[in-house]
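Asker: no FASTA, just this:
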């Protein structure tokens, strides 16, 4: 016996296995709609707001302004997001969903729901609720607040 723990003895190993499978399946689903997971998260973050400054969007998503700017550029090029000058401060601007982006969010949300149902549908309702409770407790106790985008 070497005294070195086996990979499968780690909770993180099992979490990563499940996380990778769920994330990769979802990435394939949204890629079929022409977006990445990070772009989906960006679109969903804008969905409940008429518009947001890049700074506020970065705070909401737990990302840097630079990362938000890169995502915004890609989504503007795809016609899913618009950028408008701030009427009060011409140096600032706001991001909003374009009509096509607004229409796409419910479609992508349905894919997320289907992905979750497929991945976790093997659990009973009680097991699913307990898993959600434990994961949320871990995130809260560890102070994790950034939105996962990959």
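Answerer: Perfect, I can see it now. These figures come from a predicted structure and were not determined experimentally.
Asker: could you use CA atoms for every contact and neighbour count after this?
Answerer: Will do.
Asker: what about the strands in the protein?
Answerer: 81-85, 93-97 (DSSP state E).
Asker: got JSON lines for those strands, with mean neighbour count and distance to residue 66 too?
Answerer: Listed next are those as JSON lines, based on neighbours: other C-alpha atoms under 10 Å; distance: least, C-alpha to C-alpha, whole Å:
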{"stretch": "strand 81-85", "mean neighbour count": "17", "distance to residue 66": "15"}
{"stretch": "strand 93-97", "mean neighbour count": "21", "distance to residue 66": "14"}
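Asker: closest to residue 56 out of these?
Answerer: strand 93-97 (9.5 Å; C-alpha to C-alpha).
Asker: what comes into contact with the closest one?
Answerer: Residues outside strand 93-97 that contact it (C-alpha atoms under 8 Å, 6 or more residues apart in numbering) are 43, 46-47, 49-54, 72, 80-86.
Asker: okay, one more to line up with it:
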């Protein structure tokens, strides 16, 4: 091995994974206090905000497999946080709706998510945070921010 061989700490991917692990791990512990996983939170908040209302729509919105979303929905139904309701306009479509307990919990979990983001990213100015988000979207291949994310306030 020579001194010119790159090491672990020379790779941006390593640092991105470390940051992701830190942000995710802290958030995961806080959500666990409410009996919800990060993946379940993603479904809950997506349905709560109306960004998607069917399993297929949620799958596209959060970019995970339809089968995985269906299993997450099943777990959320078992926790009495979400339900599948027939669409009045189509007998083939089942809409996801939050139960009363789910509607009460979703905004509290969103506050936890906001505080977690603030914990890790408050040192960034709003402009630098937007720039970081834009760079990440570019690297991931997403050209536009998700609906409702035109500007970030924290």
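Answerer: Everything's here; your move. Just so it is clear, the structure is predicted and the values come from calculations on it, not from any experiment.
Asker: selecting buried members of the contacts of strand 93-97 of structure 1 in ChimeraX, what would you type?
Answerer: To isolate the buried subset of the contacts of strand 93-97 of structure 1 in ChimeraX, counting by 16 or more other C-alpha atoms under 10 Å, use the following:
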select :43,46,47,51,52,53,54,72,80,81,82,83
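Asker: reformat the strands of structure 1 as CSV; add distance to residue 28 of structure 1.
Answerer: Output for the strands of structure 1, formatted as CSV (distance: least, C-alpha to C-alpha, whole Å):
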stretch, distance to residue 28 of structure 1
strand 81-85, 22
strand 93-97, 23
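Asker: wait, what's in contact with the residue nearest to the spatial centre of structure 2?
Answerer: For structure 2, the residue nearest the mean C-alpha position is residue 42 (4.2 Å; C-alpha atoms, centre = their mean). Going by C-alpha under 8 Å, 6+ apart, residue 42 of structure 2 touches residue 62.
Asker: relative to residue 8 of structure 2, how far out is it?
Answerer: Plainly put, residue 42 of structure 2 is 31 Å away from residue 8 of structure 2 if you go by C-alpha to C-alpha, to the nearest Å.
Asker: cool, residue 39 of structure 2 as well?
Answerer: With C-alpha to C-alpha as the criterion, residue 39 of structure 2 and residue 8 of structure 2 are 29 Å apart.
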